[in-house]
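Trainee: Starting from these lines, generate the structure:
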Amino acid sequence: MLCASATTFASTITSEKVSANMNVYLTVLKACTVSVSDMNFGSQFSNAGEQTTDATASVTCTQGTNYKLTADAADEYMLEDNSGNKVSYALYTDQAGKIPMTTGTAETGTGSAQQVKIYGKIAANTLKQAPAGVYKDTVSILVDY
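Mentor: The predicted structure is shown next:
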């Protein structure tokens, strides 16, 4: 009989509940990443006229983030061979060659990769003074946001 009354007592226990609200927060920070393809003017004869080419920067910025893609500050870029000979060239944000890459191009991030063209130009007659050889330069592509 004692066992039966213990079982009856256990089944009549009721539970109470209390609650509180928990606030959940998240701060999404602005961020950008950039990668860029190589720019190659190819193999040219010294009597070649103006040479143009392009490269593509892939920029990914947080959605709604305004950014500006530029190149490191240089009034004139120089390709150089192992002997110190130089060939000047210019970088532009537009195919017409009117907006220097140092001025940059402004965009707004979408959260996905955006492809931005960078145009290169070697002026006519520039190659006439260049000795045969392989010329190279390294340019920093910058994203300000």
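
Trainee: Please count neighbours and contacts with C-alpha atoms only from this point.
Mentor: OK.

Trainee: can you give me the helices for this protein?
Mentor: Using DSSP state H, the helices found in the chain span residues 2-11.

Trainee: mind checking how far the residue nearest the centre of it is from Tyr135?
Mentor: In the chain, the C-alpha nearest the mean C-alpha coordinate belongs to Val34, at 2.0 Å (C-alpha atoms, centre = their mean). Noted for Val34: a distance of 25 Å to Tyr135, by C-alpha to C-alpha, to the nearest Å.

Trainee: Gln51 too?
Mentor: 14 Å.

Trainee: Surely Asn40 is in contact with Thr53?
Mentor: Yes. Using C-alpha atoms under 8 Å, Asn40 is in contact with Thr53, at 6.8 Å.

Trainee: Here is a second sequence; please produce its structure as well for comparison:
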Amino acid sequence: MRKIAFGFAAIAALAATPALAASASNQMPVSVNVINSCTVAASPMAFGTLTSVGGVNVDTTASVDLICTIGAAYDVAMDVGTHATGSQRYLQNTTDATKKIPYGVYRDSARGQNWGNTSGTDTVAGSSATGLATLTAYGRIPASATSVPAGSYTDTVTVTVNF
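Mentor: Sure thing, here's the model as predicted:
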């Protein structure tokens, strides 16, 4: 009896499987749209620990790293910071806002070209064949800075990449 039941089950399974006698096909379009994009990150610009201010230039650097779509044109701008007076950037004492140290951020190692936010005038423009770019921001506290009391002095500059 078992052999007969198994035989009927096998025949039923074959009968339930449809016979494929024809086929149809079509095409599925596949696409992607890549748009220009950039992100920016800046390392801290730290002048270190000083025993006095004034008399000599104090120089430092910071990195500005870009990740962009390959070949995207970019223009990197920097504002004057949160403690500026006019176009002069200042580091401000964290406990006495009347105490400030002037400083500059420059596009060149000679520290002669201010890094600002007027496109085509004082920003850094370019493009990257690899999609990655590292720019250097050159900082200086000038020798002409007047002496200030001991303390912590800070500022925040906003770095913007336009693409």
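
Trainee: TM-score for the pair, please.
Mentor: TM-score of the superposed chains, computed with TM-score structural alignment, normalised by the length of structure 1, equals 0.82; 135 aligned residues with a C-alpha RMSD of 2.2 Å.

Trainee: From Gln115 of structure 1, how far out is the aligned partner of Ser127 of structure 2 in structure 1?
Mentor: Correspondence of Ser127 of structure 2 to structure 1, assessed by TM-score structural alignment: Thr108. Thr108 of structure 1 sits 12 Å away from Gln115 of structure 1, taking C-alpha to C-alpha as the criterion.

Trainee: Work out the gap between stretch 35-49 of structure 1 and the centre of the chain.
Mentor: 22 Å (C-alpha atoms, centre = their mean, to the nearest Å).

Trainee: do the same with stretch 103-120 of structure 1
Mentor: Put simply, stretch 103-120 of structure 1 sits 7 Å off its chain's centre (C-alpha atoms, centre = their mean).

Trainee: What residues of that stretch count as buried?
Mentor: Residues 104-105, 107-109, 113-114, 116-120 are the ones in stretch 103-120 of structure 1 that count as buried (16 or more other C-alpha atoms under 10 Å).

Trainee: Dump those to JSON lines, plus distance to Asn47 of structure 1.
Mentor: Below are the buried residues of stretch 103-120 of structure 1 laid out as JSON lines (distance: C-alpha to C-alpha, whole Å):
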{"residue": "Gly104", "distance to Asn47 of structure 1": "31"}
{"residue": "Thr105", "distance to Asn47 of structure 1": "33"}
{"residue": "Glu107", "distance to Asn47 of structure 1": "38"}
{"residue": "Thr108", "distance to Asn47 of structure 1": "42"}
{"residue": "Gly109", "distance to Asn47 of structure 1": "43"}
{"residue": "Ala113", "distance to Asn47 of structure 1": "39"}
{"residue": "Gln114", "distance to Asn47 of structure 1": "37"}
{"residue": "Val116", "distance to Asn47 of structure 1": "31"}
{"residue": "Lys117", "distance to Asn47 of structure 1": "27"}
{"residue": "Ile118", "distance to Asn47 of structure 1": "25"}
{"residue": "Tyr119", "distance to Asn47 of structure 1": "22"}
{"residue": "Gly120", "distance to Asn47 of structure 1": "18"}
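
Trainee: Please list the members of those residues that lie in strands.
Mentor: Using DSSP state E, the subset of the buried residues of stretch 103-120 of structure 1 located in strands is 105, 107-108, 113-114, 116-120.

Trainee: Looking at these, which one is closest to Gln63 of structure 1?
Mentor: Thr108 (7.5 Å; C-alpha to C-alpha).

Trainee: if I look at that closest one, how far off is Ile99 of structure 1?
Mentor: Using C-alpha to C-alpha, one obtains 19 Å as the distance from Thr108 of structure 1 to Ile99 of structure 1.
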